[in-house]
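**Q** Quick one: sequence plus predicted model below, questions after.
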Amino acid sequence: MLHINFALEDLQAFVATAEKGSFRVAAEALHISQPALSRRIEKLEKTLGSRLLDRTTRRVETTNIGRQFLEEVRAALDILDNAVFRLGDETTLRRGLVTVAAIPSAALHLLPHAINTFAKRHPDVRVRVIDESANAVLASVMSGESDFGLNFMGALEPSIEFHAIRAEPYRLVLRRDHEWSGRDCVAWEELAGQRMVSVSKQSGNRALIENAIAHLERRPSIHYEANHVVGVLALVDAGLGMAVLPGMVVPRDHSRLCAIPLIEPNVDRVLALIRRRDRPLRPAAEALYETITLEMTGI
């Protein structure tokens, strides 16, 4: 019978080295010296009686046995992580850190009220908000950097649980002194030939809109772009054009800008709480998740 003569740190060293492909990078990630990392790997290989990693002058790669062992170790570490999370349920509900990724419009207009409600119940829990693009929010949740996210992307990802909480229509945003500002609605085809401002092509909003109106014969063309909604609003406010943006980004009492419904077709985005299916939320994260759900669905 194989005598287990290695520690958790040895397994973590192997996983880090295999994933980084470099002893130097893995050592930096684990905050240990490179010789200490090498000793851990050598100890593990000696105990197992098999070489797990092939060292070359440029890169470190797993052997065939190493690749098989890597999958088993990852699964074991995940089980151990979940066990530790469950064991610390009472403590983590009173203290700890919850990381939420959210698209900027939701981080600005939806999250603050929900976090304020949460803070009154759990004053010692810290909350970190990562406000990024829809693609970055999805990546943050999938990588485990964030406990969960608020996004309109992720419904097609098998590993993501997509809990829809509200549908939000896109609106035409323009200055109040524009000749269309008093209209009840505007058809998409009317935007053809108008000077339009938009978020960049890397934005999830841009992709969603273009897919929704791809069938139209006459579509709006973009004269000005900005990476973020805040920049788009500034350009519209300066009188450079109109923009199609999520309805929540323009407050009804804004002094210079207004938002008008767009029709033919009606285009919505579905905001959802997203989380990894294979990773249960820790108690504090679960409590904030439920608070946001209740706040945003009006229950």
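**A** Structure received.
**Q** CA atoms for contacts and neighbours, from now on please.
**A** OK.
**Q** Run a quick neighbour tally on Pro169.
**A** 16 (other Cα atoms under 10 Å).
**Q** Can you verify it is assigned to a strand?
**A** Yes. Assessed with DSSP: H, G, I helix; E, B strand; the rest coil, Pro169 lies in a strand.
**Q** Structure two is appended below for comparative analysis:
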Amino acid sequence: MRVDYLGLEAFVAIADTGSFQRAAEVLSLSQAALSHRLRKIEEDLGAALLIRSSREVSLTPAGQNLLPEARRLLKALQDTYEAARAGGKAQARRFAFACLPTIANGFLPPVLGALQVDRPDIAFDLLDIPVSRIVEAVRSGRAEFGLTIVSAELSDLRIRPLADEDYRLFMRHDHPLAARRSVTLEDVEALPMVRISSQSKNRQLLDIAFGQMRDRLRWQFEVQSATVAMRLVASGMALTILPESALAMAPVPLVSVPFEGVRLQRKLGVVSRRGVPISDDAAVLLHRIETEMLENFPRHLAVSSDPRSRPRG
């Protein structure tokens, strides 16, 4: 049987106010419309609920029995509706942003943790994906902004450069080069190396930086991800060249040593769509990220790259 919520609402309003006129005002109805709703529910129930005289409105025995249950039912319906509406608003506020996996694994968690303490109401989806997919996510609107490698080819997006990050040579703690303060490309040209696929933006930047020296290095292995490359390094099979921040993703503790005599860097920054403002919550997070990266990114890398700051095993 269909429940006549409008009729119940009319009945409860009349009973609570003691007047058709006041009940009609509460529900923003005409008295004729209110009377129609009451008459309809009485017909459905097969019993009169109210007795209306020239001076007052009183409840019939059927009305007295129905009133507390009608109030409970309407209250439960209102609570359910409000909860659903609150959930819908929270979901509408939820946003997504994209970030390089190397940054998402090391630099970002402390920033997000501090934000959660200050703004526990902010909810988001973090897309830790490669450069090409970050750009796609931002252009399509799936992500409000992206923390990525920035370059001139992204001119259709709004770009804010934030920090430069060095590429380093990654190796095991027991490797002969691990104790060096720096290395040259000549130091490693005879050693087995593992590199990332040519589809990787990091690989493309390194190929450009190496120039002709690229073909002199002993690229014995090629893999699809930095994590796999570091696993091969951990096994003692090879060395690899990765962004300094990748050390936070290492499956086991490794050592990273900077290069000298060659400039191996990537520029990190934020990209977003031109002419499209980001949401308020996304703007709060973005401000935190930009401030922390501008002020503390070099110090963060210095700590994470120091072997003494990482457990040995």
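**A** Happy to help now that I have it. Model, not experiment: these values are computed from the prediction.
**Q** Overlay them and tell me the TM-score.
**A** Overlay of the two chains. TM-score (TM-score structural alignment, normalised by the length of structure 1): 0.64; 209 aligned residues with a Cα RMSD of 2.6 Å.
**Q** Between the two ends of stretch 201-217 of structure 2, what distance do you get?
**A** Chord length of stretch 201-217 of structure 2, first to last residue, is 19 Å (Cα to Cα, to the nearest Å).
**Q** Could you list the buried residues of that stretch?
**A** 201-203, 206, 210, 217 (16 or more other Cα atoms under 10 Å).
**Q** again with stretch 13-24 of structure 1
**A** 13-18, 20-24.
**Q** what does it correspond to over in structure 2?
**A** Counting by TM-score structural alignment, stretch 13-24 of structure 1 lines up with no residues of structure 2.
**Q** Show me the contact partners of that stretch.
**A** Stretch 13-24 of structure 1 is contacted from outside by 25-27, 29-30, 34, 37-38, 40-41, 53, 59-62, 70, 73-74, using Cα atoms under 8 Å, 6 or more residues apart in numbering.
**Q** In helices, which of those appear?
**A** 25-27, 29-30, 34, 37-38, 40-41, 70, 73-74 (DSSP state H).
**Q** Now a ChimeraX select for only the buried ones of these.
**A** In ChimeraX, this line selects whichever of those come out buried by 16+ other Cα under 10 Å:
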select :26,27,34,37,38,40,41,70,73
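**Q** Tell me the one of the ones in helices among the contacts of stretch 13-24 of structure 1 nearest Leu110 of structure 1?
**A** Ala29 (34.8 Å; Cα to Cα).
**Q** how close does the closest residue to that closest one other than its chain neighbours get to Lys46 of structure 1?
**A** Distances taken as Cα to Cα, 6 or more residues apart in numbering place Ala16 nearest to Ala29 of structure 1, at 7.7 Å, with adjacent residues excluded. Counting by Cα to Cα, the gap from Ala16 of structure 1 to Lys46 of structure 1 is 18 Å.
**Q** which one is Ser245 of structure 2 nearest to, not counting chain neighbours?
**A** Nearest one to Ser245 of structure 2, counting by Cα to Cα, 6+ apart, is Thr102 at 5.7 Å.
**Q** burial of that neighbour, as a residue count?
**A** Counted with other Cα under 10 Å, Thr102 of structure 2 comes out at 24.
**Q** would you say it is within a strand?
**A** No. With three-state DSSP as the criterion, Thr102 of structure 2 is located in helix rather than a strand.
**Q** Now check structure 1 for the residue matching it.
**A** Using TM-score structural alignment, Thr102 of structure 2 pairs with Ser105 in structure 1.
**Q** Let me see the contact set for its match.
**A** 229, 248-249.
**Q** In structure 2, what residue corresponds to Ala192 of structure 1?
**A** Aligned partner of Ala192 of structure 1 by TM-score structural alignment: Glu189.
**Q** Are there helices or strands packed against the one helix or strand Val303 of structure 2 maps to, and which ones?
**A** Element membership for Val303 of structure 2 (DSSP states H and E) is helix 280-305. Applying 3 or more Cα pairs under 8 Å, 6 or more residues apart in numbering; DSSP states H and E, we find helix 280-305 of structure 2 packed against helix 108-118, strand 157-171.
**Q** The match of Ala192 of structure 1: neighbouring residues, count only.
**A** Glu189 of structure 2: 16 neighbours (other Cα under 10 Å).
**Q** What lines up with Asn263 of structure 2 in structure 1?
**A** You called it Asn, but residue 263 of structure 2 is Arg. Aligned partner of Arg263 of structure 2 by TM-score structural alignment: Asn266.
**Q** For the stretch 51-200 of structure 2, which segments count as helices?
**A** 61-93, 101-105, 108-118, 131-140, 185-188 (DSSP state H, counting those that start in this stretch).
**Q** quick one: which of the ones you listed is nearest Leu50 of structure 2?
**A** helix 61-93 (6.4 Å).
**Q** in the closest one, what's buried?
**A** Under 16+ other Cα under 10 Å, the buried positions of helix 61-93 of structure 2 are 63, 66-67, 70-71, 74, 93.
**Q** swap in stretch 94-103 of structure 1?
**A** Buried, per 16+ other Cα under 10 Å, within stretch 94-103 of structure 1: 97-103.
**Q** hmm, who's touching stretch 134-152 of structure 1?
**A** Contacts of stretch 134-152 of structure 1 (Cα under 8 Å, 6+ apart): 98-103, 106, 130-131, 153-154, 159-160, 203-204, 269-276, 281, 285, 289.
**Q** against structure 2, where does it fall?
**A** Under TM-score structural alignment, the match for stretch 134-152 of structure 1 is residues 131-149.
**Q** What residue in structure 2 is paired with Leu80 of structure 1?
**A** Checking with TM-score structural alignment, Leu80 of structure 1 has no match.
**Q** Which strands or helices does whichever strand or helix holds Leu80 of structure 1 pack on?
**A** Of the helices and strands defined by DSSP H and E, Leu80 of structure 1 is found in helix 64-87. When contacts are defined as 3+ Cα pairs under 8 Å, 6+ apart, helix 64-87 of structure 1 sits against helix 8-20.
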